[in-house]
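Asks: here is a sequence with its predicted model. Questions after.
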Amino acid sequence: MNKKTKWFLGIFFGLILLILIAWQLVKNFKIEKFLEEKAQTELNKLWPNRVAFDFDDLTFQFFSKNASISNVRLTIFSESGADTLANLKIERITANWASYKDFFTDDTIKVKAIKLNKVFSDVPFDFEKLKPKAYEDAGSSTPFKIAVGDIILSNSELNFYKERGEQTGQFTSAYELVIQDVFYDSEKEFKPAGGGIGAVELKTSAMDYYLPDGFYRVQIRNTIFRPLVGEAQINDVLLKPVYDWKEFAAKKEVLTSYIALKIDSIQLKDIALPKGMIKAAIAEEIRVYQPSLSVLRDKNYILPDDRFVPIIIDQLEGLELPVFIRKVLVENMFIEYIEKPEGKQSTGKITFNDLTGTIRHFTNIADSVEALDASLEILASAKVFNKAVLSAEIVYGLQTENGDFSATGSLEPMQLTAFNDFIGVVLPVNIQEGQNDGVYFTFSGTRYSTTGRMRFRYSDLKINVDSEKIESQFIRNSLAFLANVALPKFNPRPNGKFRVGQINFERDTRKSMFNYWSQSLVTGFKSTLGASAPAEIEQNRNSNEEESFWNKLGFGKNKDKN
């Protein structure tokens, strides 16, 4: 027997002996129990007398180069000990390594993969309840380094709750998490994006969140999030009320919007994760595909006097989370607004199809605003009743004290009878005929009022007012101008005069920004139709109708020709 063979046999039988000794240690000295008690002791330093930890089985497979722990359970109790605050259950944790030679190299523990299967977490949204007690254990901490190829959480579920046992504020989601190339040095600050982690991918499915207001829930089919490369994909988003329309209104007891929103997908690009990971929301671009928004308002309920809705830039500034989103793109959106008039069961509806829009510089970070000298810009276009394109551009100054903004836009020609789907139900008015030949508007405003001009060209307008349907004094007053003023059928008139509408509106701060913008436009339409003073009366000097009209009245006959 040569020397190499002797060495080989010696090492081989030595390893077998070590394995047998190790097994006896596990069996006789109860290493499993030791690990449980050690973990319990360390956890008690963080949550004194508030934590319970145990597991079922510890397995070490020498030749397979892996170890596993099954059925790990961690429970954190309230300070009184009467209630369970958080639960963590892991069906199995498995660690494996490529070779024993590389396990300890250059003072670094090298692990090929750590896999956690069926991780279930049940924790409160209020993390302050779980805040551990700080402690120092000087002298017992040994510096170490560890490198892990993959950390994989599979078949896992996460549950957050606001109040134990209540549906309101509850969040649930299935998820899978893969973290690659992790390196940790106990003597240095851990920087995930600075070499501490190579890649992260989080996949979620069946996400369900009941909003804290108790009236809405959000469901998301699946998401993919890669934070270190700044990408995210969110698919099949649904925001819907918890109750049906009637029960929703009855529980609210005041006038409010019943909203349902569906989004096919959302893409986020160039997401930045600053220090603190979730202390800011920063993204270069967000794309929203095929959203569908339905808004219903029941006017049988009153609007409370104490309600106050801030304008969009004040809402943005009031966010606790710093936000910078350079661009939001919306593609192929559908919007419907449904209104149930006071004292009626029928509803009026207006729709906007094929909406595309862009929002630029959505930010409340002062340094970004000053550096870019930026304004919040909203550009959108959509087909009204799927017939004519309405385009608008709204610009808000981000450095103004009064909430200054400007708006411009237009509506392409269309038959005005299309608006009967809304006007014919909400008001006792029916447009019998009429053609919109083009609308152009521009106005500016502050937090509380707007002023501007509207050029509304129309022809062959004929409106019928059904007095039998006028049930309330409020509606009678609002329609008095229709009952007592003969509406011009044309603008410009046959005599060549063109009435420029005056936009002038005082905001009702109980209502939304969309109401502010739309009601500003309504004042322009009313002014054009004669309900209020115009901004200007323009005269078409080349109109033959103008000359014949004045001649018929006997004024200035052939005066200019002599």
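Replies: Perfect, thanks for sending it. Numbering: from 1, shown residues only.
Asks: contacts and neighbour counts: CA atoms only from here.
Replies: Will do.
Asks: where do the helices of the protein begin and end?
Replies: Per DSSP state H, the chain carries helices over the ranges 3-29, 31-46, 100-103, 245-252, 312-317, 366-372, 420-426, 473-478, 480-484, 513-529, 544-553.
Asks: this is the other structure I want to compare:
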Amino acid sequence: MKPIWKWIIGIFILLVVALSGAIWYFSRNWKPIVEEKLQEVIKNSTDSLYKLSYDKLDLNLAIGNVTLENAMLVPDSAVYAQMEAVQKAPDNLYDIRLKALKIRRFGIIDILTNRKLTIKSISLEDPAIHLTNKYHAYNDTVVSESKKTLYESVKDVLQSVNVRDIMMENVSFKYSKLSEGKSSDFAVKDIKISVHDVLIDETSLADTSRLMYTKMVEIVVPGFTYNFADGFYQAKFDELKINTREQNILLTNVDYKPVMNKAAYFKKKGKNVTMADLHFDTLRMEQLNFRALMDNQQTIAKKVQIKNGHAKLYNDKRYPKSPKNQIGQAPHQKLLRVKQLIDLDSVFVENVDVLYGEMSGKYHREGQISFDGATGILTHVTNDSVKLAKNKFMKADLRAKVMNSGSLHATFSFDMLSKNGAYSYAGSLKPMQAPAFNRILTPLLNVEIGSGNIRSVRFTMEGNDYRSWGDFRFDYDNLKINLLNEEGEKKKKKILSFLVNQLVIDDSNPDANEVYHIGKVNHKRVPEHTFFKNLWQSLLDGIKQTAGISPEREQRLIGSAQSAKKAVEQTKGSVKKTKGFLNRLFKKDEEKQQE
């Protein structure tokens, strides 16, 4: 038996030596073949636009390793100029550089016997990608030829390609947009990209569990800041995480805000436009359809979460405003006109402070109204015609603290298919003190609420592009208004305030005669008013009706003031002190009316 084992061992050793020698030979002699093929593939696939260069190529077939050091894939500017001359140049140019490309543990035996390439890992060290975009009008009309799939490109050589993991660390990405000889840039550094289980074969493209042949792509982008070309705004976030297997996108500490303070912003704009300041601790999309997003630029997700932050809007009436017709510009109408499909089952809002501030053009003071800690849900946020045919309503259910005091609950229903922008809304406000509204009334109107208990507010409204109608109920008591002199809010117009409280408004609802007033709103929209301003004007109409502020009562106030002045003039010479007091009281009001 021993001679047989000797023969077996000898043959095995001989095979190992022969295989080792073959591997050594091919490792040495395949290198120039591989280098030549690489250059040929790059040249043919890019119409000679790109060139590949590197410092060193190591190929070890014995253990299945390949290393490419200091590799660069760069465009040839001369070739690009020639392509522009014949209107064949692409809009995007790529400059890709990396410290090293390492391929580990690929199976040479499987390639030779089964035409299957299996790789344990591919790593790219310090990749730097520079994408330059230059618009060419002819690319808008060029009919692109149908492209081969990745599998169709490799099937003549390999039946399948499988890579377990691809890792890219410390990725730098720069985007440059060239327009009219100017370049606008933004850059992101320290990106981490992980790709798991890449499979290219005849079945993988149709595999719904895969995205672009992969089981998972995870991208982490730390710290990003972008200054917009107009010089007014900046966008930034602390971190972006994308995971295609979990179908999630997460953004943290997101900001969209001006790069200057309010005074400088409006001075530079030179007109009264809305300034926005947005911040959210968390923006998250869950069960996002990445395939639809990448293939067709469609945003389809089950859940969007907006958590902890603020949305602040400001206007400055010291600057001129260019009125624009706002008919057809309601939020639901704008959503319906978006070209790309949007389909969000639910949008959750949690603890977001909403604030509107306005600088008075007359008193040069800023008034503010706030809805603090806004929380709620928007459902069926979509412009998908198929889904809207089954259910045409987008709805919102929101809660907040008005002026960080009274609890407001409001619901909205938007008819997405209405030709005149139909919608409805209802709400209620729980008890709060009326003077809380002085934060907006005093700076803008030079009026303060001296006292007032708001017991409840309830409203049910409907509206469209042209008018709003519905019922408004306002329960309150002990309401007192103080009119202020222009010299300052501490000096009050006591007599005129007394007339307002006695003749113009009811100090309670039900009033002193136990009559309960209900506001029957029928408000005609001013075309230049935005959707939200029209909402406020409609509610204000209800407030005035329930507080007894009718046009007749306003006229009574004006008449009383004129009568008081006339009485003073008739008693001239006999009641000088009274004359002087009342003359001082009404003189400025008369001058205002004449102006």
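Replies: Structure received. The shown structure was predicted, so the numbers you read here are calculated from the model rather than taken from an experiment.
Asks: now the helices of the first structure in JSON lines, with distance to residue 385 of the first structure and mean neighbour count?
Replies: Formatted as JSON lines, the helices of the first structure follow (distance: least, C-alpha to C-alpha, whole Å; neighbours: other C-alpha atoms under 10 Å):
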{"stretch": "helix 3-29", "distance to residue 385 of the first structure": "76", "mean neighbour count": "12"}
{"stretch": "helix 31-46", "distance to residue 385 of the first structure": "62", "mean neighbour count": "15"}
{"stretch": "helix 100-103", "distance to residue 385 of the first structure": "68", "mean neighbour count": "13"}
{"stretch": "helix 245-252", "distance to residue 385 of the first structure": "24", "mean neighbour count": "13"}
{"stretch": "helix 312-317", "distance to residue 385 of the first structure": "27", "mean neighbour count": "16"}
{"stretch": "helix 366-372", "distance to residue 385 of the first structure": "37", "mean neighbour count": "12"}
{"stretch": "helix 420-426", "distance to residue 385 of the first structure": "9", "mean neighbour count": "19"}
{"stretch": "helix 473-478", "distance to residue 385 of the first structure": "25", "mean neighbour count": "12"}
{"stretch": "helix 480-484", "distance to residue 385 of the first structure": "24", "mean neighbour count": "14"}
{"stretch": "helix 513-529", "distance to residue 385 of the first structure": "16", "mean neighbour count": "20"}
{"stretch": "helix 544-553", "distance to residue 385 of the first structure": "34", "mean neighbour count": "14"}
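Asks: what ranges does the stretch 351-500 of the first structure have for its strands?
Replies: For the stretch 351-500 of the first structure, the strands defined by DSSP state E, counting those that start in this stretch occupy 375-384, 388-397, 405-411, 414-415, 429-445, 449-465, 497-506.
Asks: winner for burial among those strands?
Replies: A comparison of these by mean neighbour count, using mean count of other C-alpha atoms under 10 Å, puts strand 497-506 on top with a mean of 23.
Asks: mean distance between that strand and the second structure after superposition?
Replies: Following the fit onto the second structure, the mean deviation recorded for strand 497-506 of the first structure is 2.5 Å by mean C-alpha distance after the TM-score superposition for the first structure.
Asks: residue 287 of the first structure: which of the helices of the first structure is closest?
Replies: Of all these, helix 312-317 sits nearest to residue 287 of the first structure, with 19.6 Å by C-alpha to C-alpha.
Asks: which residues of the second structure does the closest one align to?
Replies: Using TM-score structural alignment, helix 312-317 of the first structure lines up with residues 331-336 of the second structure.
Asks: average distance between that stretch and the first structure?
Replies: Stretch 331-336 of the second structure sits 1.1 Å off on average (mean C-alpha distance after the TM-score superposition for the first structure).
Asks: contact partners for residue 62 of the first structure?
Replies: With contact taken as C-alpha atoms under 8 Å, 6 or more residues apart in numbering, residue 62 of the first structure is in contact with residue 19.
Asks: from residue 35 of the first structure, how far off is it?
Replies: To residue 35 of the first structure, residue 62 of the first structure is 19 Å away according to C-alpha to C-alpha, to the nearest Å.
Asks: next one: residue 264 of the first structure
Replies: Here the criterion is C-alpha to C-alpha. By it, residue 264 of the first structure lies 49 Å from residue 35 of the first structure.
Asks: equivalent analysis for residue 323 of the first structure, please.
Replies: For residue 323 of the first structure, the distance to residue 35 of the first structure - C-alpha to C-alpha - is 45 Å.
Asks: sorry, back to before: format the strands of the stretch 351-500 of the first structure as TSV; extra columns: distance to residue 93 of the first structure.
Replies: Supplementary listing: these in TSV, determined by distance: least, C-alpha to C-alpha, whole Å:
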stretch	distance to residue 93 of the first structure
strand 375-384	49
strand 388-397	53
strand 405-411	57
strand 414-415	66
strand 429-445	61
strand 449-465	63
strand 497-506	64
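Asks: for residue 135 of the first structure, find the nearest of these.
Replies: Here strand 375-384 is closest among the strands of the stretch 351-500 of the first structure (C-alpha to C-alpha), at 47.3 Å.
Asks: show me what the closest one is packed up against.
Replies: With contacts taken as 3 or more C-alpha pairs under 8 Å, 6 or more residues apart in numbering; DSSP states H and E, strand 375-384 of the first structure sits against strand 348-363, strand 388-397.
Asks: what's the matching range in the second structure for the last one?
Replies: What that stands for is strand 388-397 of the first structure. Under TM-score structural alignment, the counterpart of strand 388-397 of the first structure in the second structure spans residues 406-415.
Asks: do stretch 292-299 of the first structure as well
Replies: The aligned range for stretch 292-299 of the first structure in the second structure is 310-317, by TM-score structural alignment.
Asks: can you tell me what sits against the matching stretch?
Replies: Contact with stretch 310-317 of the second structure is made by 266, 272-280, 352-361, as judged by C-alpha under 8 Å, 6+ apart.
Asks: among these, name the ones in strands.
Replies: Judged by DSSP state E, these include 275-280, 352-359 as members of strands.
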